[in-house]
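Trainee: I'll drop the sequence and a predicted model, then ask my questions.
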Amino acid sequence: MQSWLLVVGALSVLAVPGGAQADEHEGDTQILKVVINKGHDIALGTTEAKKFTLQVTASDDSGIKEDFTVPSLWKDSKGLVIPDNPTGNCVPHAGAPTTSTCTYRMTFHPRIDPQDNTTAGTWKAAVSISGNDGDYMSKDAAATVQVRRYAKMTVNAAPEPVKKGKTLTVTGSLTRANWETYKYAGYTGQPVKLQFRKKGSSAYTTVKTVTTGSLGALKTNVKAATDGYWRWSFADTSTTHPATTTADYVDVR
């Protein structure tokens, strides 16, 4: 199967929302490297758009043609994101004019692009690059990026202050963005670390791991030993971004 090419004036947008297609290649054009969001995951909440870059480094003996092709990000048949700037701002490398890096500005809109929660996970970059002599290369999965649901957490340690040796109750919650309701909902059944940093220290240590309950609720008891800071820390999942609370200071008397 061949890639779908959407031609808009002089621009060619490589869009592959239906699944993996065959790569295409003619001549000596080479796609050398593709970097999405500077190598970081993309975390989306419910309202704020996420701006990022997609950079394509490519070579051709005639040089790279800047105003011909445009990349896209896609996931199965449910997601497609194209650049805000279709020309790409291709800059030849110093001392190597046949190699250029093209930088495309892109925007993920949480209320437009991830059509539902199933679009969290691995997105692929479809890239097509042309040389000034008409040679070209296209790859439908030239690179990948993890697009994850943004997570939020809260923490509260009580009572404050507390007597040394008495019970301290630490509560909180873990919620994540729902791209269907555009609200944050509790993330249940997830392991979350309770961490403590002694006053005057710079390092946190994990005291215990607690599993989130109904509506993402967290609650556990510990013995108060010394002044310090308490926080919750959630690692991540394949669909959800990591999160760590701000610290709650407790004075132990």
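Mentor: Sure, I can see it.
Trainee: rest of the way, CA atoms for contacts and neighbours
Mentor: Noted.
Trainee: how close does the residue minimising distance to the centre of the chain get to Ile82?
Mentor: Note on the chain: the residue nearest the mean C-alpha position is Ile42, at 1.7 Å, using Cα atoms, centre = their mean. To Ile82, Ile42 is 15 Å away according to Cα to Cα, to the nearest Å.
Trainee: sorry, back to before: does the residue lying closest to the residue nearest to the centre of the chain once chain neighbours are set aside belong to a helix or a strand, and which?
Mentor: By the measure of Cα to Cα, 6 or more residues apart in numbering, the closest residue to Ile42 outside its immediate chain neighbours is Val147, 4.8 Å from it. Assigned by DSSP states H and E, Val147 belongs to strand 136-149.
Trainee: Show me what that strand is packed against.
Mentor: Helices and strands touching strand 136-149, by 3 or more Cα pairs under 8 Å, 6 or more residues apart in numbering; DSSP states H and E, are strand 24-26, strand 30-36, strand 42-44, strand 121-130, strand 167-178.
Trainee: what's the following helix or strand after it?
Mentor: Using DSSP H and E, the helix or strand that follows strand 136-149 in sequence is strand 151-158.
Trainee: tell me the angle of that following strand relative to strand 167-178?
Mentor: Between strand 151-158 and strand 167-178, the angle comes out at 160 degrees (axes from the mean of the first three to the mean of the last three Cα atoms, to 10 degrees).
Trainee: Centre of the chain to strand 151-158, how far?
Mentor: A distance of 23 Å separates the centroid of the chain from that of strand 151-158, by Cα atoms, centre = their mean, to the nearest Å.
Trainee: and it, which residues are buried?
Mentor: Within strand 151-158, the residues that qualify as buried are Ala151, Lys152, Met153, Thr154, Val155, Asn156, Ala157, counting by 16 or more other Cα atoms under 10 Å.
Trainee: count of residues packed around the residue lying closest to the fourth one once chain neighbours are set aside?
Mentor: Which is Thr154. Setting aside the residues directly before and after it, Thr154 is nearest to Gly172 in space (Cα to Cα, 6+ apart), at 4.8 Å. Here the number of neighbours of Gly172 (other Cα atoms under 10 Å) works out to 18.
Trainee: With Gly121 instead?
Mentor: 19.
Trainee: Hmm, Ala20 is touching Ala141, no?
Mentor: Yes - between Ala20 and Ala141 a contact is recorded at 7.5 Å, counting by Cα atoms under 8 Å.
Trainee: Neighbours of Met106, how many?
Mentor: Residues lying near Met106 (other Cα under 10 Å) number 21.
Trainee: Run the chain-centre distance for the helix or strand it falls within.
Mentor: In this assignment (DSSP H and E), Met106 forms part of strand 96-108. Here the centre of strand 96-108 is set off from its chain's centre by 20 Å, with Cα atoms, centre = their mean.
Trainee: hold the first one in mind and look at this next one:
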Amino acid sequence: MHLRATVAAVSGALALSALALPAAHAADGGPSYRDGVARVLAQHTSGKAAFAATAAPIGDLDVSFSDFKIAKAVKVGTTNKVTTYVTYTLTHAADIDVSDSNVLTGPLIYRGSADYPDNVLGGEAPATCVDKTATTATCKGPVDINPRETDTDLKLFNAQAGTWHGAGLALDFDSEKSAVQFGLGSTLVQRNSQLTVNAAPEPVKKGNTLTVTGKLSRANWEDHKYHGYTGQAVKLQFRKKGSSTYTTLKTLKTDSTGALKTTTKATVDGYYRYSFAGTTTTPAVSAAGDFVDVK
């Protein structure tokens, strides 16, 4: 399930004032994860069991989440949905059976604070859990991120690149109880980057000047194109033919269009590339080396 929440303050709590969900149903005709999460969020929106900015579980289902592990960073481009899997430990009361199809759980990520997140994302399916003891289970579930959402309420915005926080949700259809826990770690949701390089002329006489051009660009989630990433430090690196190690020759910054241009002396055969260390919003990337034959 893919969630998008626009939020407002209600009695100092988290209120989800808009929620759009796909109309998926359980294969056996029973309660679906989509229906359950929608109900839980609507319940909290009403103020009956308000969310708060705390790492403790909120709700009336006797569960808690721990050992929440998510990728350090998730790269999202302009076209394809990206799924990242989260593992966690679910601790629950002895009378809760995680193998019951009426008991569902899954990970969420949210951008901003637990009080006022500006986006919340989850998976299109719940987590799968395996009992380890009578009161603990290990779970694995997806978080889906789609840069091609056309619904305004589901859209991923460029300004939302950066740090997202983890949360866990569990619900029991039979008892109509549920719980949510915030502050379960973090990940970077990043605008995917691309980097090119071209060293010319090729071939070149030893001692002559090479001009090395390139461009650093990153995904724009709003128009689904790649645009230049301006004012970023990028290293020009060289790897001698037969070596596996790149050495930095100089560092320069991208211009107003993300373009790079510099010169260097040709000495021996080898590969030239540009390398970008990355930022919190944009992943590190290195161009494929461009081989230059020195005569």
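Mentor: Great, that's in hand. In this text the structure is predicted, and so the values were computed from the model without any measurement.
Trainee: Now check the second structure for the residue matching the residue nearest to Thr154 of the first structure.
Mentor: By TM-score structural alignment, Gly172 of the first structure lines up with Gly214 in the second structure.
Trainee: what's near enough to touch its match?
Mentor: Contact analysis of Gly214 of the second structure by Cα atoms under 8 Å, 6 or more residues apart in numbering lists Leu195, Thr196, Val197, Asn198, Ala259, Leu260, Lys261, Tyr274.
Trainee: Which of these sits closest to Leu14 of the second structure?
Mentor: Nearest to Leu14 of the second structure among those is Leu195, at 40.3 Å by Cα to Cα.
Trainee: Aligned to that closest one, what sits in the first structure?
Mentor: Correspondence of Leu195 of the second structure to the first structure, assessed by TM-score structural alignment: Met153.
Trainee: close enough to count as contact, its match and Leu174?
Mentor: Yes - if you go by Cα under 8 Å, Met153 of the first structure and Leu174 touch, sitting 4.7 Å apart.
Trainee: Go ahead and list the helix or strand containing Thr220 of the first structure.
Mentor: Counting by DSSP H and E, Thr220 of the first structure is found in strand 217-223.
Trainee: buried residues in that strand?
Mentor: Ala217, Leu218, Lys219.
Trainee: and what of stretch 102-115 of the first structure?
Mentor: Using 16+ other Cα under 10 Å as the test for burial, stretch 102-115 of the first structure gives Cys102, Thr103, Tyr104, Arg105, Met106, Phe108, His109, Pro110, Arg111, Asp113, Pro114.
Trainee: Mind telling me what the second one corresponds to in the second structure?
Mentor: Using TM-score structural alignment to pair residues, one finds that Thr103 of the first structure aligns to Lys140 in the second structure.
Trainee: Please report the distance of that match from Phe276 of the second structure.
Mentor: Separation of Lys140 of the second structure from Phe276 of the second structure (Cα to Cα): 33 Å.
Trainee: Same question for Lys215 of the second structure.
Mentor: Counting by Cα to Cα - Lys215 of the second structure and Phe276 of the second structure are separated by 11 Å.
Trainee: can you check Ser186 of the second structure too?
Mentor: 23 Å.
Trainee: returning to that earlier point: nearest residue to the match of Thr103 of the first structure other than its sequence neighbours?
Mentor: Once flanking residues are discounted, Lys140 of the second structure sits nearest to Thr87: 4.4 Å by Cα to Cα, 6+ apart.
Trainee: can I assume that neighbour sits in a strand?
Mentor: Yes - using DSSP: H, G, I helix; E, B strand; the rest coil, the assignment for Thr87 of the second structure is a strand.
Trainee: Give the equivalent position in the first structure for it.
Mentor: So Thr87 of the second structure corresponds to Gln55, using TM-score structural alignment.
Trainee: pretty sure its match contacts Thr103?
Mentor: Yes - with contact defined as Cα under 8 Å, Gln55 of the first structure reaches Thr103; the gap is 4.5 Å.
Trainee: ok, Leu14 of the first structure touching Ser3?
Mentor: Yes - contact status for Leu14 of the first structure versus Ser3: in contact at 7.2 Å, counting by Cα under 8 Å.
Trainee: shared neighbours, the two?
Mentor: Asp140.
Trainee: which residues does Thr99 of the first structure contact?
Mentor: Contact analysis of Thr99 of the first structure by Cα under 8 Å, 6+ apart lists Thr57, Ala58, Ser59, Asp60, Gly63, Ile64, Pro92, His93.
Trainee: and in the second structure, which of the residues you listed remain?
Mentor: By both residues aligned by TM-score structural alignment, their matches' Cα atoms under 8 Å, those still in contact after alignment to the second structure are Thr57, Ala58, Ser59, Asp60, Pro92, His93.
Trainee: Can you flag the buried ones in those?
Mentor: Among those, those that count as buried by neighbour count (16+ other Cα under 10 Å) are Thr57, Ala58, Ser59, Asp60, Pro92.
Trainee: Could you find the closest non-adjacent residue to the last one?
Mentor: Spelled out, that is Pro92 of the first structure. Per Cα to Cα, 6+ apart, closest to Pro92 of the first structure is Ser100, 4.0 Å.
Trainee: ok, the one you found - how many residues close by?
Mentor: Other residues close to Ser100 of the first structure by other Cα under 10 Å number 24.
Trainee: Equivalent analysis for Thr247 of the second structure, please.
Mentor: Counted by other Cα under 10 Å, the residues lying close to Thr247 of the second structure total 12.
Trainee: gap between it and Arg239 of the second structure?
Mentor: 6 Å.
Trainee: Tell me the counterpart of Thr257 of the second structure in the first structure.
Mentor: So, by TM-score structural alignment, Thr257 of the second structure is matched to Leu215.
Trainee: no, scratch that, I was asking about Gly168 of the second structure
Mentor: Under the alignment (TM-score structural alignment), Gly168 of the second structure pairs with Val127 in the first structure.
Trainee: Verify the stated contact: its match with Tyr104.
Mentor: No - when contacts are counted by Cα under 8 Å, Val127 of the first structure is not listed as touching Tyr104 (11.3 Å).
Trainee: Quick one: neighbours of the equivalent of Asp227 of the first structure over in the second structure, just the number.
Mentor: Counting by TM-score structural alignment, Asp227 of the first structure corresponds to Asp269 in the second structure. Neighbourhood size, Asp269 of the second structure [other Cα under 10 Å]: 19.
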